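Enquirer: I'd like to go over a predicted model; first the sequence, then the structure.
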Amino acid sequence: MSKASEYLESVQKLIEQRDPNQPEFLEAVTNFFTTIKPVLEKHPEYVESNLLGRLTEPERAFQFRVPWVDDQGQVQVNRAFRVQFNSAIGPYKGGLRFHPTVNLSIIKFLGFEQIFKNSLTGLPIGGGKGGSDFNPKGKSDGEVMRFTQSFMTELQKHIGPDLDVPAGDIGVGGREIGYLYGQYKRLNGSQNGILTGKGLSYGGSLARTEATGFGLLYYVDAMLKDHGQTLNNKKVKVSGAGNVAIYAVQKAAELGATVLTVSDSNGFVYDENGIDYKVVQQIKEVERGRIKDYADRVKTATYHEGSVWDFDVDYDLALPCATQNEIDAKQAKLVVKDGAQLVAAGANMPSTPEAVKVFRDANLLYGPAKAANAGGVAVSALEMSQNSARLSWTFEDVDQRLQKIMQNIYQESADAAKEYGVEGDYLAGANIAGFLKVADAMMAQGIV
């Protein structure tokens, strides 16, 4: 066994001993370690300085309670977290997730992935993540406001424009960001750079709302063009019906593809004529309804219960945009059977390790989340730049920058894979390219 292999095994074993009850975090670390060995063999100094031991341990992590009063006057208490994982290349940057499944393992997995995603953007931002097990679904605006105000009252002690800049994620959209910013401003005065994803009237950036979904398609477009294809006339299966999915559907249609499906936690809709993103947006973002309502409004659409990845239909591209581990090995085999040529992750780690192995064994083009869905955080960083300069760029300017960033992410991942002997493996390429920048910064800054 090589020195690099022994080192990886020892660090993995220590993490498993320390965090045996954090399966999502362990999965993220394992996925990363399986691809990074060629870098350690070329750079023994990373092994000698125990760089991975430092990289996989957050610089800071904290948990706090969030007490709030519901509309019935009852006091509720939720649990919240913020993990400030790595600041080697810039201030911590990463979203806040409000969902019943949130726990420390999920926040650590997301924060760990965020390190490399943010590095890939080429912008000076480190990795962090946070959230709470609060569920905004079914809550009134008043309840959401009271919760977010209580949440920010504690969080504001630990963040700042040059320290840690949160954003939205699942369950945290424009409404929640507005309430969070209002409470921060109330306690600290106006600092536009403290949150990203803000409304346009108080420091937000044009194209931020669309950024993750648009960025996903710009990445897919770059990958296809590199293999002599385009999105024109491609049939696409999309999961999810939130922000990422909505704007992925829009951009896919603009680039000539037909999106066949969108979904939520109950089921999915299928329309061979193409999903209309405006109808999905009205149902999910304005009315906060269920995706089954789509079939009631669009005559050519049909609604089905269950997972969209169990639905057997021919298509070309798979874009999972819902949540982590939504595709298992059995479903991945159906993706291959149905003729998909490419899978690109709009959600964070949407495929299990077994599913990813199925895709890679079948030689599908596979775009990992840290590369394919980096558009959101990229435009968040551009929002930070605009806030610092007291400027507001046009939609076209931000969108052009986003396109360039996503094209660069694809190319840098492809180049890194080629340089380290795994040409065509875009998962390994993204991990390597993202890691190298962070590793060099950590080495330059000493043992910290």
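Expert: Arrived safely. Residues are numbered from 1 along each chain as shown.
Enquirer: going by C-alpha atoms from here, please, whenever you check contacts or count neighbours.
Expert: Noted.
Enquirer: buried sites along the helix or strand where His304 lies?
Expert: In the assignment (DSSP states H and E), His304 maps to strand 302-305. Neighbour counts over strand 302-305 (16 or more other C-alpha atoms under 10 Å) mark Thr302, Tyr303 as buried.
Enquirer: so which elements touch it?
Expert: The contact analysis (3 or more C-alpha pairs under 8 Å, 6 or more residues apart in numbering; DSSP states H and E) places strand 302-305 against strand 267-270, helix 292-297.
Enquirer: which one of those lies closest to Met223?
Expert: Minimum separation from Met223 across the helices and strands packed on strand 302-305 (C-alpha to C-alpha) falls at strand 267-270, 25.9 Å.
Enquirer: now for the closest one, which elements pack on it?
Expert: If contacts are counted by 3+ C-alpha pairs under 8 Å, 6+ apart, strand 267-270 sits against strand 258-263, helix 292-297, strand 302-305.
Enquirer: the structure to be compared is supplied as follows:
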Amino acid sequence: MSNLPSEPEFEQAYKELASTLEASTLFDSNPEYKKALAVAAVPERLIQFRVVWENDKGELQLNRGYRVQFNSALGPYKGGLRFHPSVNLSILKFLGFEQIFKNALTGLNMGGGKGGADFDPKGKSDNEIRRFCQAFMTELSKHIGADTDVPAGDIGVGGREVAFMFGQYKKLTKLWGGILTGKGGTWGGSLIRPEATGYGTVYYLEHMISYASGGAESFKGKRVAISGSGNVAQFAALKVIELGGTVLSLSDSKGAIIATTDEGIDAKHVSTIADIKLQHKALADVAETSDFKSKVKYVAGARPWLEVGSVDIAIPGATQNEVSKEEAEGLIKAGCKFIAEGSNMGSTQEAIEVFEASRKEKKGECIWYAPGKAANAGGVAVSGLEMAQNSSRVKWTSEEVDEKLKDIMKNCFENGLETAKKYVAPAEGEFPSLVAGSNIAGFVKVAEAMKDHGDWW
């Protein structure tokens, strides 16, 4: 693919998928799938547009907006919007490509897409964010719809931003529809949606732990390192605490807080962090306060993986490529047995190779790795459940949504597990590759739908 070298994030995502397909027996028994992969790697549509808005001083501001409508074989394009200075087509293509197969693993009728803008909401007033969101949606509204493309939130896009964009869409179209997910609870949003990615990652890990231990172990007593401090990390931490685990860390782009007592980071700490994140403040702003200082230390410029000491489970919950080869090796030396990505492509390809080599070499005492497209599918799964509720004009209870989320994450795990056994036969005593299994299961489902539609032959 000649365009890949200038798009490093997308190239990484493509190679990660393609290499596992090629290393399996899939292409041996189904060589025609190589053609399907080539077709699936090209987006159905790329939309790029300018976003012109005014700051509070009345000065003209210009940003670039994007929507990558990657694949609609299984349903309307589905994937978040990211507002961050780093946003470009390579990052959005990587995220959209991952989203195709992640959505396929949920079992729901959703295609894959991603979008956003190189706008930085940090330091902006509510009015500036509102004006940007309205300008952004003025163009995006021409390309989305409840049965066409249903965006959601992502980094830099939370409930406030979704609300501003939804309001603008309604003004422009005079339609009230499920054209965005992550909406407010009183106007079409689903219960459990903010919690879903973090909860879902922990539910997935529960199945990993149970399978590896023959049902003998759970989160109880486990030491868990978590990166990030947004929704994913916060709710993963709260669920770990609820299940009896100890949270060792949280982090942001400036540094990490590391637990210094056996109690770890508690629910009160997480609540405080949630409050400061709404104010766009950093962990450093609370790390030295009395509530934190007695139980945690702050390490500027660090990620948690080499700072936490002995650890059983790692959950990358911040952004892409946040676990390097050296950090992967450090986690193995620290005793880590399970790693599941709450973030998208949280580990570098070199780190994944370290984890997979450990899985093969140490067998029963290996580290078992789950990729984001499987482990963090809970967020988009509940987005899909929100779409279903909007279409039928009903609202499910928290308990109903949570039970559906648990079932989806169980199916994600079992689907990847059984597919790996079929196409990448593990050696005796070796855990199946959840990377290969998840990639193959998601890809085959999408490829078969594309073939039925006449997209490849």
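Expert: Yep, that arrived. Not measured: the values here are computed from a predicted model.
Enquirer: any idea which residue is closest to the centre of the first structure?
Expert: Nearest to the mean C-alpha position of the first structure, by C-alpha atoms, centre = their mean, lies Asn348 at 4.4 Å.
Enquirer: that one falls within a strand, correct?
Expert: No. Assigned with DSSP: H, G, I helix; E, B strand; the rest coil, Asn348 of the first structure falls outside any strand and is coil.
Enquirer: residues touching it, list them.
Expert: Leu110, Thr323, Gln324, Ala369, Lys370, Asn373 (C-alpha atoms under 8 Å, 6 or more residues apart in numbering).
Enquirer: compared with the second structure, how much does the strand holding His304 of the first structure deviate?
Expert: Superposed on the second structure, strand 302-305 of the first structure shows a mean distance of 1.1 Å to its aligned residues (mean C-alpha distance after the TM-score superposition for the first structure).
Enquirer: and that strand, which stretch of the second structure?
Expert: Strand 302-305 of the first structure corresponds to residues 297-300 in the second structure, going by TM-score structural alignment.
Enquirer: same check on stretch 187-194 of the first structure?
Expert: Taken onto the second structure by TM-score structural alignment, stretch 187-194 of the first structure occupies residues 172-179 there.
Enquirer: what about the matching stretch, how long is it end to end?
Expert: Counting by C-alpha to C-alpha, to the nearest Å, you get 13 Å between the two ends of stretch 172-179 of the second structure.
Enquirer: and that stretch, what's buried?
Expert: Gly177, Gly178, Ile179.
Enquirer: need the residues you listed in CSV with distance to Ser229 of the second structure and secondary structure, can you?
Expert: Compiled in CSV, those are given as follows (distance: C-alpha to C-alpha, whole Å; DSSP: H, G, I helix; E, B strand; the rest coil):
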residue, distance to Ser229 of the second structure, secondary structure
Gly177, 31, coil
Gly178, 28, coil
Ile179, 28, coil
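Enquirer: which among these gets closest to Thr20 of the second structure?
Expert: Ranked by distance to Thr20 of the second structure (C-alpha to C-alpha), those are led by Ile179 at 34.4 Å.
Enquirer: quick revisit: nearest to Tyr14 of the second structure among the buried residues of stretch 172-179 of the second structure?
Expert: Tyr14 of the second structure lies nearest to Ile179 out of those, by C-alpha to C-alpha, at 28.5 Å.
Enquirer: how much space between that closest one and Val68 of the second structure?
Expert: 16 Å.
Enquirer: with Phe119 of the second structure instead?
Expert: For Phe119 of the second structure, the distance to Val68 of the second structure - C-alpha to C-alpha - is 17 Å.
Enquirer: which one of the two is surrounded by more residues?
Expert: The neighbour comparison of Phe119 of the second structure against Val68 (other C-alpha atoms under 10 Å) goes to Val68, with 25 against 22.
Enquirer: show me what that one lines up with in the first structure.
Expert: Match for Val68 of the second structure (TM-score structural alignment): Val83.
Enquirer: next: Ala236 of the second structure.
Expert: In the first structure, Ala236 of the second structure lines up with Ala248, judged by TM-score structural alignment.
Enquirer: average distance between the strand or helix carrying that match and the second structure?
Expert: Taking DSSP H and E as the criterion, Ala248 of the first structure maps to helix 243-254. Mean deviation of helix 243-254 of the first structure from its aligned counterpart in the second structure after superposition (mean C-alpha distance after the TM-score superposition for the first structure): 0.5 Å.
Enquirer: contacting residues around that helix?
Expert: Residues from elsewhere that reach helix 243-254 of the first structure, judged by C-alpha under 8 Å, 6+ apart: 209-214, 216-217, 231, 238-239, 258-259, 262, 275-277, 280-281, 321-322, 346-347.
Enquirer: for the second structure, which helix extends over the most residues?
Expert: Using DSSP state H to define each element, the second structure has its longest helix at helix 398-423.
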